[in-house]
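Enquirer: the amino acid sequence is not available; the structure is as follows:
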């Protein structure tokens, strides 16, 4: 795999399996995630699968998902 850096083209992340939520709709407005070989997680916008991928380490993803579960971001959707 190419040297992985934050903001790299998601298309350069070969051999990873992108996953989206079952709650996603068919209009293509989805956030997709992929676990990288080193355990980091890449995130991309499904409308631009070749666009930039944001790369997070495991601790960052765990903190974010914990906040989602706790309702910390419920104010983002009205």
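Expert: Perfect, I can see it now. The model shown is predicted, which means the values in this text are computed figures rather than measured ones.

Enquirer: all contacts plus neighbour counts: C-alpha atoms, from now on.
Expert: OK.

Enquirer: so who does the residue most central in space within the chain touch?
Expert: Relative to the mean C-alpha position of the chain, the nearest C-alpha, by CA atoms, centre = their mean, is the one of residue 43, at 2.1 Å. Each residue near residue 43 by CA atoms under 8 Å, 6 or more residues apart in numbering is listed here: 31-34, 53-55.

Enquirer: before we go on, here's another structure to hold up against the first:
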């Protein structure tokens, strides 16, 4: 199997089926996610699909999503 690593070109991530949120704006201001074989998760900028991919473990993404749901990353207004 090909090595998957942080910063590799997103278009070269083996087994990646990229998805974007239905909340994404018309300008493509969104992060796309791909669930990878082996359980890791890759992220890329939808405005730069050939740019670098960031790869996280499922546990890292679950912790981040829980923080978002709890409001830990809300913008200060």
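Expert: Thanks, I have the structure now. Because the structure is a prediction, the values reported are computed rather than measured.

Enquirer: TM-score for these two?
Expert: Superposed pair, TM-score by TM-score structural alignment, normalised by the length of structure 2: 0.91. Supporting alignment: 77 aligned residues with a CA RMSD of 1.4 Å.

Enquirer: for the residue nearest to the centre of structure 1, helix, strand, or coil?
Expert: strand (DSSP: H, G, I helix; E, B strand; the rest coil).

Enquirer: quick one: it from residue 14 of structure 1, how far?
Expert: Distance of residue 43 of structure 1 to residue 14 of structure 1, given as CA to CA, to the nearest Å: 14 Å.

Enquirer: could you do residue 32 of structure 1 as well?
Expert: 15 Å.

Enquirer: those two - which one has more neighbours?
Expert: residue 32 (19 against 10; other CA atoms under 10 Å).

Enquirer: before we move on, which element is residue 60 of structure 1 in?
Expert: Under the criterion of DSSP states H and E, residue 60 of structure 1 resides in helix 58-70.
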